[in-house]
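# sequence? don't have it. structure:
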C-alpha cells in the first residue's frame, strides 16, 4: 500500500512540473572572463558585441529564471590572466584574443571556440607627437612597449616579418597598454604598440600613429568566445542558450543604424568616442564583429598558429578546425533565423559571392 502511494505521489509530481530540468542539468553560476578592462582597471570594456551583451544584461535575463547567476570577470592581465583562470577552473566561458588562447590550447587546456568575436582588429604603433620618427623603421634601436603574451605581441612580430624586420632590432619592453600609454606620455618609451586605446592620445595631440595594419585583413588580430570542454559536456543546453542570447546582440550590432549607440556603450570603458571612431569607422560592422567561424576566420587562425610556432611562442601544433566548433553557432543561427545577417568571408577577408540562385534580397 505504501509503495502504491509513493508511486502515485511521484507520478503526480512529474505531471505537475514537466518542464523543470533536474538541478544537475544546469549550473548555479556561469562565469565569463573578458581579456580586457577599461581605463583605470574598471571592470568593463568596449569590445565588439561582448560589451553590448554585458551592458544589456542579456545573459542575466536569459538565465535568471532558472536561478543561474551570471558573473562577468574582467582581467587587467588580459589573455595570460584569463588562461590562468581557465586552467584553475575559475571560468566557464571567455572572450579572448588569438595568441593567448593558441598558447593555452597547444599547452593542453581543453577549450572549444564557439563564436568568432572580432576580426581585422588593427594594430597601431604610436610615438610621442614631437618624436622625429615617421616610420616603423625609424624606431630601430628604440624603446618600444608591447603587452607580451597578448595578441598584440604576435601582431607586432607578424608586422615586423612582413617588412623584413626583426624584433632584435628594437628594444621591446613588456607593458600593459594602460601603462604603455602613460609611459608614452611621460616619454619613458619611444613608441607603444596598441589597439583602439591610442586614439584618445592622438585626439589630444600628444601622440602620433606611425604605422597601422588597417587595410590589411591578413595582419589583423582576431578574438572569439570559447567554452571549456568540461562545461560544454556537462551543460550543453546552457551553452546553447548562452550562444543564442549572444547572437541576438551580435545581430543588433551588425545593423549600421546602431553604430552610434554601440560607440556610446563602448565609452563606458572610459575610452571616449575618438577611440571607437578611429578604430571602427573604416570597417563594416557586420564583418568585423561577425560571429561566423567562416573561411577567413579559420584560415586566419591557421596563419596565426603557424606564425606563433615559427616564433616559438607556441610549442605544439594542433588541429584548428577541431578546436573551432560551429555546432552551437549553426544551431543558433537556424533557431533564431539569423543566417543571412552576416556575410561569409573568403581567406583574404573579402565577401564571398552568394550561392547561385540566391534572391536579390539575399544579396
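Great, that's in hand. Note that the structure is a prediction, hence the values are computed from the model and not measured. Residues are numbered from 1 along each chain as shown.
# contacts and neighbour counts: CA atoms only from here.
Will do.
# Number of residues surrounding the closest residue to residue 336 other than its chain neighbours?
Spatial nearest neighbour of residue 336, excluding adjacent residues (C-alpha to C-alpha, 6 or more residues apart in numbering): residue 244 at 7.5 Å. Counted with other C-alpha atoms under 10 Å, the neighbours of residue 244 add up to 21.
# just to confirm, which helix or strand has residue 244 in it?
helix 236-253 (DSSP states H and E).
# The helix or strand that comes right after that helix: which residues count as buried?
Note on helix 236-253: by DSSP H and E, the next helix or strand toward the C-terminus is helix 259-266. Within helix 259-266, the residues that count as buried by 16 or more other C-alpha atoms under 10 Å are 259, 262, 263, 265, 266.
# Residue 33 should be in a helix, yeah?
No. Under DSSP: H, G, I helix; E, B strand; the rest coil, residue 33 falls outside any helix and is assigned strand.
# any idea how far it is from residue 92?
8 Å (C-alpha to C-alpha, to the nearest Å).
# contacting residues for the residue nearest to residue 336?
Residues in contact with residue 244, defined by C-alpha atoms under 8 Å, 6 or more residues apart in numbering, are 329, 332, 333, 336.
# Which of the helices or strands spans the first one?
Meaning residue 329. helix 327-336.
# In terms of secondary structure, what does that helix contact?
Where contact means 3 or more C-alpha pairs under 8 Å, 6 or more residues apart in numbering; DSSP states H and E, helix 327-336 is packed against strand 111-121, helix 236-253.
# Presented hereafter is structure B, for comparison with structure A:
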C-alpha cells in the first residue's frame, strides 16, 4: 500500500512538472500584463516586451501600458489585466484590505530612493522639511507612503506638516529646477541622470531612514508583482512561468547591458546617457524574490504604514501567494 502511494505520488509529481515545463510545446497561455510607463517599470518593461522570454515559457503576453502609477491596481480590480509586475506596495495593501481579490506573487522593486534638495538650498536635514513642498511620486504610491512614514516616524513630520507635490520622475526634476518644490524623493537612477544639469545635495536615503525607523537591515520595497486571485489559484503554474520569465529578463539584462541600452533608447525613448545610467543600476532597482525574509519585510511595511495612518485595513497571509514562486524555483 505504501509503495502504491509512493508510486502514485511520483506519477503526480511528474505530471505536474510536465505541465509546467512543457512551455512552447503546448498552447500558449494568454496573460494580460500591465505596468506604469515611468520610473523603474519603464526600463524593465521595455526589455521584457522587446525580448521573447515570456514566449519561450509558453506565455502569450498582452501588454497594457498605464500613465498613472496606481492604474494597474484599478485594472486588476476590474479584471482588465491579469498581472502587474511592478504594482505599488502601499496600493496593493489598501486594495487587498478593501476586499479586492488580488495576491502578491513576488517582490520586484526595492526602494532605491533618495531625499534631495537643490545644491544651493539652505536645507541640511530632513527635519527641516517641515512646512515645505516636497516632490515625490503621486499620493497613494509606495514612494509617497514610505516617505510619509519615514518623516512621521523619524522626524515627527505628519502628512499635514508638508505639501506633497506629485508627479513622475521627469516632472519632479523640472519642479526642482524651477524651484517649485523645496526638496524631493527621487529614485537613485533619476538623481544620477540629472548629473550636472541639476546639481542636488543628498540628505538621506529610504534605506538609511528605514533602518533607523524599523531597527532592521531590510530595505523596503516600492513595487511588487500582483495578480488576480483567480489566476493564481486556478493556474499557479502559469504564474510560475511568468516569474521564471521575469527572472530570465533580469539575468539577461545584467549580462547584456549594451543591448539593454539600445532597447531603452529605441522603445523607452531615453537619451543614451540616461539609458546607460539606468543600466548601471539594473540590479539595484530590479528584483524577483519572494523568500520568507522578503515576505517578512512586506509585512513590516504594512505594520509601519498602518501605524502611521497612511494605509488602512488589515491584511492576511492569504495575500502572499507563495505557490507560484515555489514552482518557479523548480524551472530551468
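Received, thanks. Bear in mind the structure is a predicted one, so any value in this text is a computation, not a measurement.
# if we can go back for a sec, angle of the helix holding residue 244 of the first structure against helix 259-266?
120 degrees (axes from the mean of the first three to the mean of the last three C-alpha atoms, to 10 degrees).
# in helix 236-253 of the first structure, what's buried?
For helix 236-253 of the first structure, a neighbour-count test (16+ other C-alpha under 10 Å) marks 236, 238-253 as buried.
# Stretch 67-80 of the second structure now?
68, 69, 70, 71, 72, 73, 75, 76, 77.
# any chance of the residues you listed in a markdown table, with secondary structure and distance to residue 301 of the second structure too?
Shown next, in a markdown table, are the buried residues of stretch 67-80 of the second structure (DSSP: H, G, I helix; E, B strand; the rest coil; distance: C-alpha to C-alpha, whole Å):
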| residue | secondary structure | distance to residue 301 of the second structure |
| --- | --- | --- |
| 68 | coil | 23 |
| 69 | coil | 19 |
| 70 | coil | 18 |
| 71 | helix | 21 |
| 72 | helix | 21 |
| 73 | helix | 18 |
| 75 | helix | 24 |
| 76 | helix | 22 |
| 77 | helix | 22 |
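# Closest one to residue 113 of the second structure out of those, please.
The shortest approach to residue 113 of the second structure among these belongs to residue 69, at 16.0 Å (C-alpha to C-alpha).
# Contacts only, for the nearest residue to the closest one once chain neighbours are set aside.
Computed as C-alpha to C-alpha, 6+ apart, the closest residue to residue 69 of the second structure that is not its neighbour in sequence is residue 36, at 5.4 Å. Residues near residue 36 of the second structure by C-alpha under 8 Å, 6+ apart: 42, 65, 66, 67, 68, 69, 71, 72, 86.
# Shared with the first structure, which of those?
Counting by both residues aligned by TM-score structural alignment, their matches' C-alpha atoms under 8 Å, the contacts of residue 36 of the second structure that remain in contact in the first structure are 65, 66, 67, 68, 69, 71, 72.
# tally of neighbours for the second one?
Read it as residue 66 of the second structure. 15.
# Compare residue 33 and residue 92 of the first structure and say which one has the larger neighbour count.
More crowded of residue 33 of the first structure and residue 92, by other C-alpha under 10 Å: residue 33, with 27 against 21.
# Could you say which helix or strand holds the closest residue to that one other than its chain neighbours?
Nearest residue to residue 33 of the first structure, sequence neighbours excluded (C-alpha to C-alpha, 6+ apart): residue 94, at 4.4 Å. Using DSSP H and E, residue 94 of the first structure sits in strand 93-97.
# I'd like the distance from that strand to the chain centre, please.
Centroid separation between strand 93-97 of the first structure and its chain, computed with C-alpha atoms, centre = their mean, to the nearest Å, is 6 Å.
# Same question for stretch 71-80 of the first structure.
The answer for stretch 71-80 of the first structure is 12 Å, by C-alpha atoms, centre = their mean.
# One more: stretch 69-81 of the second structure?
15 Å.
# what residues does that stretch touch?
By C-alpha under 8 Å, 6+ apart, stretch 69-81 of the second structure touches 31-36, 64, 66, 82-84, 87-88, 91-92, 95, 100-102, 138, 140-141, 227-228.
# just the buried members of those?
Applying 16+ other C-alpha under 10 Å to the contacts of stretch 69-81 of the second structure flags 31-36, 64, 82-84, 87-88, 91-92, 95, 100-102, 138, 140-141, 227-228 as buried.
# Could you check which residue of the first structure pairs with residue 66 of the second structure?
Here residue 66 of the second structure is matched to residue 75 in the first structure, going by TM-score structural alignment.
# For my notes, confirm residue 55 of the first structure occurs in a helix.
Yes. Residue 55 of the first structure: assigned to a helix according to three-state DSSP.
# Would you mind finding the match for it in the second structure?
With TM-score structural alignment as the criterion, residue 55 of the first structure pairs with residue 50.
# Turn the buried residues of stretch 67-80 of the second structure into CSV, including distance to residue 158 of the second structure.
Converted to CSV, the buried residues of stretch 67-80 of the second structure look like this (distance: C-alpha to C-alpha, whole Å):
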residue, distance to residue 158 of the second structure
68, 25
69, 23
70, 23
71, 26
72, 28
73, 26
75, 31
76, 31
77, 30
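# which one in the first structure is aligned with residue 308 of the second structure?
Aligned by TM-score structural alignment, residue 308 of the second structure pairs with residue 311 of the first structure.
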